[in-house]
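Engineer: Got a sequence here, can you build the structure:
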Amino acid sequence: MSGRLYGLGLGPGDPELLTLKAHRLLRAVPVIAYPLAAGGTSFARTIAAPHLPGGQREIAIPLEMSTDRAPGQAAYDTAAHAIAAELEAGFDVAVLCEGDPFFYGSFLYLFSRLAARYETTIVPGISSVMAGAAAIRRPLSARHDAVTILPATLPDEALRARIEAADSVAILKLGRHFGRVKTLIASMGLTGQAVYAERVSLPGERILPLAETGDAAPYFALVLLYRGAEPAILGPLAPAEPGR
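Structural biologist: Below is the predicted model:
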């Protein structure tokens, strides 16, 4: 009998923000797999580390951040082959996923290669958008507000059109695009309605009004922008939570 494949959502970074189900499976599965960034670090494994029992076999998936899709797809081919070998031998495999497996997650590429052949369970995780709203202490939306989630990689014209059509906006994947996105928001007269967050739920978390930021941001950063009409959201930001 084949093993089961798990896409395990780990949340935004704080190891305490795992679900009970994710925690149970992390401690039970005999094999874990995770993306490994160039340079030898895995953010997903770092999140999971406090909960791992030890002794599990590990499959690292080396990935490079690049606009060229070919090397990444080859890495997923290799990883899928290694995972399939464990599943064929009857062992369950948990793929560790930052945030949520199906929200801008690389698990998609393993799912597309393996789910048709093996029983697969997706364990959702807290996304950076929800964690960001909690850290900023401002609701994302209310009543009839439309929430739009945008990658900063979109060209200015597309970002502008989609921001104008939304009540509440989350812009992710900032990194090297941050200065351009910040300039665009300013040109729309919306800087005062935008809040910046980086490394949400982690040591070094920073929350700032967009107007108070520089022009550099890490990849794990986002902007939340509210354009709706709910008075309770339009009020001043709540003070920071003590002890964060």
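Engineer: okay, CA-based contacts and neighbour counts for the rest of this
Structural biologist: OK.
Engineer: Give me the contacts around stretch 51-71.
Structural biologist: For stretch 51-71, contacts defined as CA atoms under 8 Å, 6 or more residues apart in numbering pick out 23, 26-27, 29-38, 72, 75-76, 79, 82-83.
Engineer: repeat for stretch 104-112
Structural biologist: Contacts of stretch 104-112 (CA under 8 Å, 6+ apart): Gly7, Gln73, Tyr76, Ala79, Ala80, Val95, Cys97, Glu98, Gly99, Pro101, Phe102.
Engineer: Out of those, which comes closest to Ala89?
Structural biologist: Comparing these against Ala89 with CA to CA places Ala80 closest, at 14.1 Å.
Engineer: which SS class is that closest one?
Structural biologist: Taken by DSSP: H, G, I helix; E, B strand; the rest coil, the conformation at Ala80 corresponds to helix.
Engineer: isn't it right up against Ala115?
Structural biologist: No: using CA atoms under 8 Å as the test, Ala80 is too far from Ala115 to be in contact (10.5 Å).
Engineer: run this one through as well so I can compare:
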Amino acid sequence: MSAQGKIHGVGLGPGDVDLMSLRAHRLLENARHVAYFRKEGRSGRARGIVEGLLPNDAVEFPMEYPVTTEIPVSHPDYNSVLSAFYSECTAHLRALAEAGEDVVVLCEGDPFFYGSFMHLYERLKDDVPVQVVPAITGMSAAWTASGQPITWGDDVLSVLMATLPEEALVRHMAAADALVVMKIGRNIEKVRRALQAAGRYEAAWLVEYASMEGQTVQRLSEAEGRITPYFSIVLVHGNGRRP
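Structural biologist: All right, here's what the predicted structure looks like:
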């Protein structure tokens, strides 16, 4: 029997190829099988980041989400549909690894930070070797783009998903010293209301496409009426203890 192959969950960073790790770059240059998530009909943002880096003969396995925003996350069908999808993807990757093939799974940002790869990892880690390559997160790129440190001294940083109920957002926003709010998109008005209720609105910044082409940085209050893309992050910087 051939030795088992390995599944590599490779973090690509926030989008700028220059911010990718050397380990990730080496794995990409030598990849035989490459898997990545994408929406149906799209090329996939992770795949776009590595354009020109993969070997010409690499076998690609695009994993197309069955749902994205068509079903609310609270709908009973949401988890069941995605669970079946992740199980199908896992079966394909497991079969490749059991046949002795290494597979590079492309992951935007860091694989263990709110990423889809985590669902594959939990289903694969007890059956085949899985290696995770960490990376710079999108939120790190966002606060760097803002030109201000996100935390000082003993500041408490909260990372919130804009998909949370509004009352939960208000509670967390009021309790933390510094904030990162992700998954904005169509939730932008809810985020605005929550920040206003928590008394943090005037201190909030909006960063779109951090480290990517089209990056913008502005105060959230100056972007009234804007339709924000999914790849947007709202920041409230801490102002804690310092020498």
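Engineer: Kindly provide the TM-score of these chains.
Structural biologist: Superposed pair, TM-score by TM-score structural alignment, normalised by the length of the second structure: 0.91. Supporting alignment: 232 aligned residues with a CA RMSD of 1.5 Å.
Engineer: Looking at Ala80 and Ala115 of the first structure, which one has more neighbours?
Structural biologist: Legend: neighbour count by other CA atoms under 10 Å for Ala80 of the first structure and Ala115, higher for Ala80 (20 against 15).
Engineer: Now which residue in the second structure aligns to the more buried one?
Structural biologist: Here Ala80 of the first structure is matched to Thr90 in the second structure, going by TM-score structural alignment.
Engineer: now swap in Leu36 of the first structure and tell me
Structural biologist: Using TM-score structural alignment, the partner of Leu36 of the first structure in the second structure is Arg38.
Engineer: which residue lines up with Leu208 of the first structure in the second structure?
Structural biologist: In the second structure, Leu208 of the first structure lands on Gln218 (TM-score structural alignment).
Engineer: any idea how far its match is from Glu40 of the second structure?
Structural biologist: Distance from Gln218 of the second structure to Glu40 of the second structure, counting by CA to CA, to the nearest Å: 32 Å.
Engineer: likewise Phe61 of the second structure?
Structural biologist: Phe61 of the second structure is 13 Å from Glu40 of the second structure, by CA to CA.
Engineer: quick one: which of these two has more around it?
Structural biologist: Phe61 (17 against 14).
Engineer: in a helix, that's where the more buried one is, yeah?
Structural biologist: No: counting by three-state DSSP, Phe61 of the second structure falls outside a helix, being strand.
Engineer: what about the helices in the first structure?
Structural biologist: Remark: helices assigned in the first structure by DSSP state H are 20-28, 43-48, 69-88, 107-114, 128-136, 156-164, 178-187, 231-234.
Engineer: Now render those helices as a markdown table, adding distance to Thr121 of the first structure.
Structural biologist: Shown next, in a markdown table, are those (distance: least, CA to CA, whole Å):
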| stretch | distance to Thr121 of the first structure |
| --- | --- |
| helix 20-28 | 11 |
| helix 43-48 | 18 |
| helix 69-88 | 13 |
| helix 107-114 | 10 |
| helix 128-136 | 21 |
| helix 156-164 | 33 |
| helix 178-187 | 35 |
| helix 231-234 | 36 |
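Engineer: which stretch among those comes nearest Arg199 of the first structure?
Structural biologist: Proximity to Arg199 of the first structure (CA to CA) singles out helix 128-136 among the helices of the first structure, at 9.2 Å.
Engineer: what does Ala166 of the first structure align to in the second structure?
Structural biologist: Taking TM-score structural alignment, Ala166 of the first structure has Ala176 as its aligned residue in the second structure.
Engineer: do Ala194 of the first structure as well
Structural biologist: Residue pairing (TM-score structural alignment): Ala194 of the first structure is matched to Ala204 of the second structure.
Engineer: Where in the second structure does stretch 130-137 of the first structure align, residue-wise?
Structural biologist: Using TM-score structural alignment, stretch 130-137 of the first structure pairs with 140-147 in the second structure.
Engineer: Now do the buried residues in that stretch.
Structural biologist: Buried positions in stretch 140-147 of the second structure, judged by neighbour count with 16 or more other CA atoms under 10 Å: Ser140, Ala141, Ala142, Trp143, Ala145, Ser146.
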